[in-house]
Structure formats: structure tokens, C-alpha cells
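Engineer: Build me a model:
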Amino acid sequence: MSRQLRAPRFDPRAGFHAEGKDRGPSVPQGLLKAARSSGQLNLAGRNLGEVPPCVWRINVDIPEEANQNLSFSSTERWWEQTDLTKLILSSNQLQSLCDDLRLLPALTVLDIHDNQLTALPSAIRELGNLQKLNVSHNKLQTLPEEVTSLRSLRTLHLQHNELARLPAGLERLASLEDLDLSNNRLTAVPADVALLPSLLRLSLSSNQLKSLPPEMSRMKKLKHLDCDDNLLETVPSDVGSMESLELLYLRRNKLRVLPDFFSCKLLKELHLAENQIQTLGAEHLQHLQAILVLDLRGNKLQAVPEEIALLQSLERLDLSNNDISSLPCLLGNLHLKFLALEGNPLRTIRREIIAKGTQEVLKYLRSKIQDDGTTQNDSVPVTAMTLPSECRVNTHAMVTLKLLDYSDKQATLIPDDIFDATRSTIITTVNFSKNHLCEIPKRIVELKETVSDVNLSFNKLSFISQEFGLLQKLTFLDLRNNFLSSLPEEMSSLTKLQTINLCFNRFRVMPAVLYHIPTLEAVLISNNQVGSIDPQKVKLMENLSTLDLQNNDLLQIPPELGNCVQLRTLLLDGNPFRVPRATILTKGTAAVQEYLRGRIPA
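Structural biologist: Below you'll find the predicted structure:
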């Protein structure tokens, strides 16, 4: 339909309205012309205090160049131009939006995050085609009920506002898949949210929730639920019947007990750190068949049940900062890539074994099974590490474990046929440890679409190539026992990296690139020559919970490191500083940080 037929719907005179200098802030005519052609207009970061009227009227007013009698080619005729479908107004100074918003009924994306908005206009109900609405990082105290009329909406981001309640009727958003309500002032979640039929992702973190509605169990499609940083004391038992749930975040609450996850057979990550959980029973674990990550750090656990050996898919287990005095030997049967035990009063495992890392702990536990009379063949599943050494590559492990293992071969390079064997197989784990590699095999980038775990420890690497930054699915990287003194800036693209092990290398400073990887949870850099640490940059690493700086050259510990409250495990033993003294260090991370905060100059 032409512009001439549509214009009267909004304003009978719209087609003849000329833009004057008195109509608010201007927008370059080139941008408007491009928007009429592409259907997209980006006005982010222009310090706008209000939206120029010409933006709202872009589809109803005659363009200024047409009023100036400029000639149009067949592709530039203004009455045949594209309706605006995407409008970005983020990072400005907008305090309100006017009802002229209804003049853009074709919008599918409206991004107004990072402004000063306190309310949304009721005219927003006219945007019947809207699929994505981002109003995060504003000052909204209420959400108009008209939002529930947006039946095509698939993404609604409201995080970092001042919302204390939500409007009734949210269940009418039948197409909504992603709802982010984090960092608001919600004290309750209306049952309407739990009735959203298409919701896949729900974030409620950093609110003031004391409970969740029992109707949550009806969310049969929900895959990602984030309830971090609230006041939850219990979780509805029916949460265990959310059969599609894959990621569950309940960190930093007040939980004492857990529900039975009897139907959560797809659950891959369960994050329960920093609660008050005292008991972990078999009933909590036996149905977690697909679990990959189990985070229980900072609780009050005194024991780990033997049934944890049932979690054969488990890759990361964090038990740090609990009250655990012993571990079940059957834990050694798991194929863990990361096991955190710091901050526990363990009596059955020597500290030097724990300091050697996950694989040494698991090996020790397996040896205890044999001491108890159980043969290794009965207790340890066959993996690539237990097959005959003459095999060049274990194709069974590649298919079943998605593991490419060419470790302990004393090789100076990885043969091409090893990589050739992966062409028709998905590989998530690479183990090239205990060889004589002087550089990382270039063909490892062929696995960039799938690989998440790389072990290059115990080699002779003196540098990391820039191409390594292409492994953007990487979550775990082991580079210990090499000759490294720096890391390339390109590693900042490893935006999913959670753990990096740099122990026993030649670093003199903390690699600068690590400060720019926001997902890092554990940095292990003991037994190097690190002489300084920047506490201000460490503080910005919001997810960093473990920092191992043992056996380095730190002459002093900056007091500001005490303000890095996200750190749950800070290891400083074996450095030449005088304070804090050993008596403080033995009391644990919390005592060390409290001491450091007390030394910050007033």
C-alpha cells in the first residue's frame, strides 16, 4: 500500500507537513534517507534529550529532499520506501517517549536501553508487530498494562530498572521467549509469569524475592532460570518437574534444602554457590543424568554422598569453602575436568595432592578404591587413557566421549592423521598434554566450532599463537608446566572461558588479557614469578571466584584486594611478602580480605 493511502490513518495533513527548525533536535538527512531504504535507524549515543519528531514521522512526512524538488530514481521514490522496522535509541538522555510512537506500527525491534525513562507511553500497544523490546538500564518504576497487548513480542529486556511490581495479564504475551527482570526491586513474581506458554529464558536475579510461585512447574519449555542474588529460603518442590530445564542459577540466596530434581533429566548446570545448604542427599542427585556443572561452593556441607559417582556426565564440581572433612573414593571414577576443594577441613587427602590439581586428586581417590579391595577394571570406566599406548588415536573415545587424546607420547608435533580422524566427529575435549610441543598445532582451529576443553600442559610452549583466540567455545584451558611469559591480546575473544591454569610457567605479571575476559571464574597462576597484581582490574572481574597466586614473587599484597568480594578462594602462600602473616593466611580467604580491608588508607 502506498504512503498516500496510509497517511490519513495518522494525520490527514501528514503528507504535506514540512519539517521546521522548531521541531526539536535534528537528525542528519543522510541517516533518514538510508533508514527509508533499509528500514533501520540507529541513533544510539547521540546525547538526545528527546526523540526528534522527524523520527516518529519518518513514514508519513514527505522527505525534505522531495520538498526541495530533487529528482528521484526509480529506487528512491519516497512513496515506495521501506517502513521503519528497527529503531535504536539507546545510550541517550531520554526521559520520556511521546504517543507519536504509534506512527511506527511496522517496528519489530525497539531498543531504548541506557536512558532516563521513568515510564512508557500507553501508545506502545499500537506496535502490534514488535518482536524485541529492550528498556533495560532505565528508571522504570512501573510497566504499563498496554505492554501485554504486544502479542508478537519474543524478547523483553527490563533489567536494571526500579520495578517493584509487574502488570496483570502477562500471560497474554503468548510468543515471549526471553524475559529479563534482573536487577529490579521485585519482592514477588506473579503467577502470570509462570503461565507464559513459550518462555525459554527467565532471569529474576538481583531482586528481593523470598519465594517463587508454585505455578513455575507449568513452564514446560523453560530452559534457563536465573534466580541469583535474592532472598530465597526455599524452592518449590515442583521445580523438579520442569522437564526442559537446562540451566538453573540459585547462587547467593538463603537456601537450606534442595528439591528433588526428579524430572529435570536435561539439566546441565546447577549453580547453588553461597547458600546455607547443609545436606546433599542421594535424592538430590540420582536424576541429574545430564549434569555437566555442579557448583556448591560457599555452603555448609559436611559430607558428599557416594551417589555422586552416578553423575557420569559431570565435568566441573566446585565444593570449595564448605565443611567437608572427607570425600567418597568413588568420586575418583568421574571424568572431572575441574574439581575445587579449597577451604574445606579435609583430613583424608594431603594438601600437596590437592595442590597438584584435579587429575591427581581423582587418581588418589581411585587408588583408595583399589586399597579397599576393588579392582580398577571394576571401578573405572574405560577411557582413552586406559587403552593400549600403541594406538595412535582412540576412535571409540572420539565418538562416545567426544575426546581427542594424543597425550603422553613425547611428540614434538601432532600428526595430521590425528586431525584427519576428527573430520566426521564432534570433538569437545582435546588432550595434548605431556608431549614436547614447542607451539600449538595450527590445525587445532579446525575444531573451533565445538571444542570447549583444551589441555596443553607439560609441554615446551613459549608462546601462544594469535589464532588460538578463534576457539571461542572454550571454557577450560590448561597451560601449566610450559615456558610461557605472556598471552596474546587475541585471547580476549574467548568470551566463554571459565577456568585457565597457568601454573609453573614464567609469568612476571598477571597477563593483561585475563582482565578482559569477563567470564573467568578461576585463574590459577601459582609457581610463576608474578611480582604485582592490579586490584582495581581484579575487582572488575565480576565472575572471578578463585585466584591462585601461590609461590610467586609478590613483595606486598595491595590492601584494595580486600575489596574484591567476589573472590571466594584467594591463595597467597609461598610469596616473600611480610604481611599478612601466615597466621592470617591459615584462617582462609575471608579472614585475609578482612585484614586487607583494614589496611586501606582512610
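
Engineer: going forward, measure contacts and count neighbours with C-alpha atoms only.
Structural biologist: OK.

Engineer: got the residue ranges for the helices in the stretch 1-150 of the chain?
Structural biologist: Assigned by DSSP state H, counting those that start in this stretch, the stretch 1-150 of the chain shows helices spanning 3-6, 29-38, 53-56, 64-67.

Engineer: contacting residues around the longest one?
Structural biologist: To tie it back to what came earlier, the one meant is helix 29-38. Identification of contacts with helix 29-38 by CA atoms under 8 Å, 6 or more residues apart in numbering yields 40-41, 55, 58-59, 63-64, 76, 78, 81-84.

Engineer: next up, for comparison:
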Amino acid sequence: MSRLKRIAGQDPRAGFKAAGRDCGTSVPQGLLKAARKSGQLNLSGRNLSEVPQCVWRINVDIPEEANQNLSFGATERWWEQTDLTKLIISNNKLQSLTDDLRLLPALTVLDIHDNQLTSLPSAIRELENLQKLNVSHNKLKILPEEITNLRNLKCLYLQHNELTCISEGFEQLSNLEDLDLSNNRLTTVPASFSSLSSLVRLNLSSNQLKSLPAEINRMKRLKHLDCNSNLLETIPPELAGMESLELLYLRRNKLRFLPEFPSCSLLKELHVGENQIEMLEAEHLKHLNSILVLDLRDNKLKSVPDEITLLQSLERLDLSNNDISSLPYSLGNLHLKFLALEGNPLRTIRREIINKGTQEVLKYLRSKIKDDGPSQSESAAETAMTLPSESRVNIHAIITLKILDYSDKQATLIPDEVFNAVKSNIITSINFSKNQLCEIPKRFKMLPEVLYRIFTLETILISNNQVGSVDPQKMKMMENLTTLDLQNNDLLQIPPELGNCVNLRLPPFHFEPSIVFLTLYICCSLSIRTLLLDGNPFRVPRAAILIKGTAAILEYLRDRIPT
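Structural biologist: Just a heads-up that it's a prediction; the model follows:
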């Protein structure tokens, strides 16, 4: 049908109307002329409070240039020029659209995002050729039922509105492939959504959803499902039947368990950070054969199963800000490009190794597979408790170097013969690191005042144990202490008084056997030059403070002392 016949059929008065009279300067005639040739008109960001009539009637009225020219070249045959198929009127101040929208039945793309629309006209049903509709960033509270008449619609963007429910009959949009309903006020997703069988991408993030319908598994073509920032406590097991699913986002919900995916062999990314997941088991992992990204940050995980090595395709693993104290050494066999561990009370990996990056951590874990097998650690613990005292303690080091060294024994307590070996010698350094010490022996619960006056110690090394507390008050007399290593223990908090101890100069005392262990649980005086606290589960001071060194740590602690 020629353009002239279409005009006659639509509006018999069209030939007597002059175009452009209501456009003013908001829509230049040159822009309209170009739109008639290209079929596309972009009026974005023109501060429009309403759509000019010349836009709605661009396919109806005779163009102004037709009244100014009696002869037309091939490029000016307005009656042969194309109908408008793409209209962009985004980033304006539109509060409503009129029913004149029906005058643009050839539209395939209508973009009206970032306006102030509270509703859509019922005439939208006339746009039967529409394939893409963008009404995001408006103020829609409800969708007209007529929108379900847009059977050719493939992309529908409704994010950042005020929708509280989905229109009845929405499932009739059977050709819809991309649907964005994020940042609305939805509380439920109707089960009828499952009839959107062509849907490939569905974004439901930042709503108020407490559950997902079990019927969602009927979306056999869905590849991308985003449910971030909702109120989900559980995921229906039927979700596992979504055989095409590749990307699943469930961050910032209230999940306590990781969903299982027995059928999701194509899943490439699983994002479940910022939930309340406490356990990660082999059942959760064994079918994730194609997973590339696994985001578990900010949960309550306490451990990582050895079965993590089943994820041979895994490239990015985020375990930051959990309660993980150790990692399986087999993790080092994965070909990870990124591994995040910050914010965990790890005791098996030193912070300096973590700070060197993913590849150094993996290299360290691989080395421990060879060096620290179960049989070795068990035999070491057994030997430490059965050898005679002469082989446990270096007497020469005690007498000559003033060092008591009982490190790397995997011991849960210090035997009496170790203390007895010291006898009355003065020592300046003790090293009980790389053991499994977890508490002060009972005989040290009640201590005479004289033990608080031991100040001869200069170095205390007790890293890689299970020390759970320190008492800064007991260090007030230890003015010679310069190094205190408490790395990789179980300290849940560092008392602020640690940074503000007071030196009291007292005469020297000879070492007594019952003194040694006490000093392991007391903090520093102002003479400390090296304080090492990495690898403990305390939340403060943060890693950024620890990296700055001892002076920064002590200053930070002093600032936190209550006034």
C-alpha cells in the first residue's frame, strides 16, 4: 500500500493539515525529515514534558516541505518514505503518553526510559509489531492489561519502577526473551510465569520476594536468572531442573543452605555471597562440572570440603569474610585465576602468603600436600610426647643463648620436663610456635605476684597455636620485651590496653619453671618493636592496619581505650 493510500485510510483530513505547527524548536524539521527516510527518531534528553503532535503524526500528516516544493527529486518523494519503526524519547520529563501512540503501528522499538510516567495508555495494544519496550526508571505502579497483546515483544525492560504485582495474562507474551523487573516492589512471582517458554534472561533482583515458584523449572531456555537482593530463605529444588541455566545470582538474600544442582550441568556462574550459608558439602558441588565462578563471600562457612577439587573448570573462587580456619591442601590443584580469602580466621596460611596473591597461595597449598601428610603430623605429635627430656630441650641454648625452644612439636601442652630443664637459668627468649596449645595449664590459673615482675624476656614466639586470649595488665613489668609473635592463633579480640602499657623498672628475677607459659598469654609494654598478630580471627584491627606495622597497631589500640 502506498503511503498516500495509508494516509487516506487513517485520516481523511491529513492532506489539509500542516505539519510541524506544534513542534516549535523542540523537534527540528530536519530531524523529522531524516526520520521519514530512516524510520528512526531519537528525541532523548530534550527536556520534553509532552510528546509533540508532529511526532505522533509523522506517518500521517503531509510534511511541510511538500507544501514548499512543486517538484520533487527522488530523495524527496515523501509519499514513498518509510514509516517510523524506532522511537526514542528517553531522559525527558514525560508524565504521560496519549492514545495518539496508536498512530505509530509500525514501531518495533519504543524507548521511554528515565521519565516520570505513572501509567501507560491502553492504546499500547495497537503496537502489534513492537519487539522492544523500555519503560525503565519511571514511576509505574501497575501495567495495563493491554500490554499482554504485544505478542511479538522480545525485550521488556521495567526495572526501577514501583510495581507491586504482575498483570494477569502476562504469560501470553510467549515470544519474550529478555525481561527485567528489578528494583520494583514485587512480593511474589506468579506460577504462570513458567509459560514464558522463550525467556532467556530474567532479572528479579532488588524486590521483596520471599520465594520462587516451583514451576520456574519449566523455563527450559532460561540462561540468566538474577534474584539478588531479595528475602529468599530457600530455593525450590525444582530449580535444578533448569537445564539451560548458566548464570545464577542469589546474593544478598537469607539463604542458609546452598541449593543442589543435579541437572545444571551447564551452570557457569553461581553467586550466593552475602547470605547465611553455614555448610558447604560434596552434594552441593559434585554436579557443577562446568562452573567457572563460585561466589561464597560474606557467609558463615566454617570449612571447605576436599570435594572442592571436583570443580576442575573453576577459575574464580571467593571465600572472603567467612569463618574458615583452614583450607584443604588439595585446593592447590585447581587452576584458579582468582582466589579471595580475606576476612577469614585462617591459621594454616600466613597472611604474607595470602597478600602475595592467588598463585602463591595455590603454590603453598600444593607444597603442603607433599610436606604435611596426616601420617607425618601424627607421628610428630607422638614423638614429641614420648622422647626423653634431653632430646626435647636444647640445654646448651638455654644456658648459653638464654633461649627456651620447644617449637614445631604439634604438642597440645608443654610437658613438666621442659620447665624443669630450665631450672634457675635466666632466659630472654621463648619459642613455642607451631604447636597446638589451646589453654593455660591449670597450675597457672592462680599466680603469685612475683611472677608479674619477670621482665628478663625479650622475645616471645608462640605463633601457629590455639591461643585464645591475652592479658595486657600482666605485661606492665616486662620492660625488656621487644618481640611478641602471636600469629595464626585463635585470638577473637585484641584488648586496646595492649597499646598503652606502662613500664615499671624493677630489679631482675631469676627464671622459675612456673613462669614460662604465663608469659605466652600476656601482651606488650611500650618497649615492643615487633608485634605480629596476623592469622587470628579478630575483626579489628583490620588487615589494612596490620600491614602498616607495629607502631600503627599500637597507636590504633591506644585510640580505642575507653576514656
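
Engineer: re the thing from before, single out the most deeply packed of the helices of the stretch 1-150 of structure 1.
Structural biologist: Across the helices of the stretch 1-150 of structure 1, averaging neighbours per residue (mean count of other CA atoms under 10 Å) puts helix 53-56 on top, at a mean of 19.

Engineer: and that one, which stretch of structure 2?
Structural biologist: Counting by TM-score structural alignment, helix 53-56 of structure 1 falls onto residues 53-56 of structure 2.

Engineer: what's the mean distance for that stretch versus structure 1?
Structural biologist: The superposed stretch 53-56 of structure 2 is, by mean CA distance after the TM-score superposition for structure 1, a mean 0.5 Å from where its aligned residues fall in structure 1.

Engineer: Outside of that stretch itself, list whatever touches it.
Structural biologist: Residues from elsewhere that reach stretch 53-56 of structure 2 (CA under 8 Å, 6+ apart): 19-23, 32, 61, 100-101, 103-104.

Engineer: what about the residue nearest the centre of structure 2, distance to K254 of structure 2?
Structural biologist: Residue closest to the mean C-alpha point of structure 2, counted by CA atoms, centre = their mean, is G273 at 5.0 Å. Per CA to CA, to the nearest Å, G273 of structure 2 is found 10 Å from K254 of structure 2.

Engineer: before we move on, what about D99 of structure 2?
Structural biologist: Here D99 of structure 2 is placed at a distance of 44 Å from K254 of structure 2 (CA to CA).

Engineer: Look up the counterpart of the helix or strand harbouring H284 of structure 1 in structure 2, residue range please.
Structural biologist: Using DSSP states H and E, H284 of structure 1 maps to helix 282-285. Aligning helix 282-285 of structure 1 against structure 2 (TM-score structural alignment) gives residues 282-285.

Engineer: average distance between that stretch and structure 1?
Structural biologist: Mean for stretch 282-285 of structure 2 is 0.7 Å (mean CA distance after the TM-score superposition for structure 1).

Engineer: what's the distance between that stretch and the middle of its chain?
Structural biologist: Centroid separation between stretch 282-285 of structure 2 and its chain, computed with CA atoms, centre = their mean, to the nearest Å, is 21 Å.

Engineer: how about the helix or strand that V592 of structure 1 is a member of: buried residues?
Structural biologist: Assessed by DSSP H and E, V592 of structure 1 sits inside helix 589-597. The neighbour-count check on helix 589-597 of structure 1 (16 or more other CA atoms under 10 Å) flags 589-590, 592-597 as buried.
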